[in-house]
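Student: My questions concern the predicted model and sequence given below.
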Amino acid sequence: MSILSTPLELISHGGAAAVSGAIILAAECLIFFLFALVIRRLIIFSGKKEVKISGRVIRKYVVPEHRKWQGKASVTVLAQNALEIEVENRFFQFLPVSWKYDRISEGDQIDVAIQRGRIGNEIRIVDIGPF
């Protein structure tokens, strides 16, 4: 038996080697899938210019303080100000800085900097006015 084995070779040997081969194969598939998702995200939005268009604030709200899992620990996430913005007949949630949040009220027309994706007509809000 060689030191370097592929997962399929381990599975074909049977027994305990098959179990370890299946685990290694699953881990390799997971790493490949995550790598493909990262590459897809980079392809969609990398190198795209920001476009400034008009949007409308649908509602202002506060996401309350809550606990969230990050890695192996549960951490407390502080309360955050959030806006629901309508851009091109689609609704997006955006978490602005506090001074921009304070200047905006519901129903206002605001300038929104967005990025349009290359694939699938995706839109991402980058910032809101004033710039």
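Tutor: Structure received. Worth saying up front: this structure is predicted, and the values here are computed from it rather than measured.
Student: Only C-alpha atoms from now on, for both contacts and neighbour counts.
Tutor: Fine.
Student: Can you show me the strands along this protein?
Tutor: 51-63, 66-70, 73-77, 80-87, 90-94, 109-116, 123-128 (DSSP state E).
Student: Make JSON lines from those strands and add mean neighbour count and distance to V19 to it.
Tutor: What follows is the strands of the chain, written out as JSON lines (neighbours: other Cα atoms under 10 Å; distance: least, Cα to Cα, whole Å):
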{"stretch": "strand 51-63", "mean neighbour count": "16", "distance to V19": "45"}
{"stretch": "strand 66-70", "mean neighbour count": "10", "distance to V19": "30"}
{"stretch": "strand 73-77", "mean neighbour count": "11", "distance to V19": "30"}
{"stretch": "strand 80-87", "mean neighbour count": "18", "distance to V19": "46"}
{"stretch": "strand 90-94", "mean neighbour count": "14", "distance to V19": "44"}
{"stretch": "strand 109-116", "mean neighbour count": "18", "distance to V19": "45"}
{"stretch": "strand 123-128", "mean neighbour count": "17", "distance to V19": "43"}
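Student: hold the first one in mind and look at this next one:
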Amino acid sequence: MNFPTIPFELAGVDGAGTAPKVILVAGACLVALVAALLIRRLVLFLWAKKVIAVGNVSRKWVIPEHREWQAKAYVKVPAKNMIEVCVENRTLEFAPIDWKYDRVSEGDQIEVALQRARLGEEIRIVDIGPF
């Protein structure tokens, strides 16, 4: 079975079999892209050490309960508590557990556990104090 994979080869073969082959090549490219992004994410943060820093809580808010389309049905998504923390001249959002959310207020200085990416300047919040 001769399976052309280059788009120039696809244009040269009969038109009846071209569309499924183009869809197959596009699907393979999409799977390769998703795999590459997943591997990149793992390489950036896997085995990265946690660093404790001090940050300021600049804002607290609640994302209200809502319904959103997931898979084949609408699903009720519960309310989520969010805080915005300014740490190392960056503003990061984090969804802490309820008792930690209740202990902080806007303007407080808190300890923040961060993970720095191995490549680039990306950082993310792992947890907020008390640890």
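Tutor: Received, thanks. All figures in this text were calculated on a predicted structure; none of them were measured in a lab.
Student: coming back round to it: can I get the strands of the first structure in JSON lines including distance to I23 of the first structure?
Tutor: Output for the strands of the first structure, formatted as JSON lines (distance: least, Cα to Cα, whole Å):
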{"stretch": "strand 51-63", "distance to I23 of the first structure": "40"}
{"stretch": "strand 66-70", "distance to I23 of the first structure": "25"}
{"stretch": "strand 73-77", "distance to I23 of the first structure": "25"}
{"stretch": "strand 80-87", "distance to I23 of the first structure": "40"}
{"stretch": "strand 90-94", "distance to I23 of the first structure": "39"}
{"stretch": "strand 109-116", "distance to I23 of the first structure": "39"}
{"stretch": "strand 123-128", "distance to I23 of the first structure": "37"}
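Student: Any buried residues in the helix ranked longest in the second structure, and which?
Tutor: The longest helix of the second structure (DSSP state H) is helix 18-45. Neighbour counts over helix 18-45 of the second structure (16 or more other Cα atoms under 10 Å) mark 18, 21-22, 25, 44-45 as buried.
Student: Pull the contacting residues for R56 of the first structure.
Tutor: Counting by Cα atoms under 8 Å, 6 or more residues apart in numbering, R56 of the first structure touches 85-87, 107-110.
Student: got it, and K50 of the second structure?
Tutor: Each residue near K50 of the second structure by Cα under 8 Å, 6+ apart is listed here: 113-116, 126.
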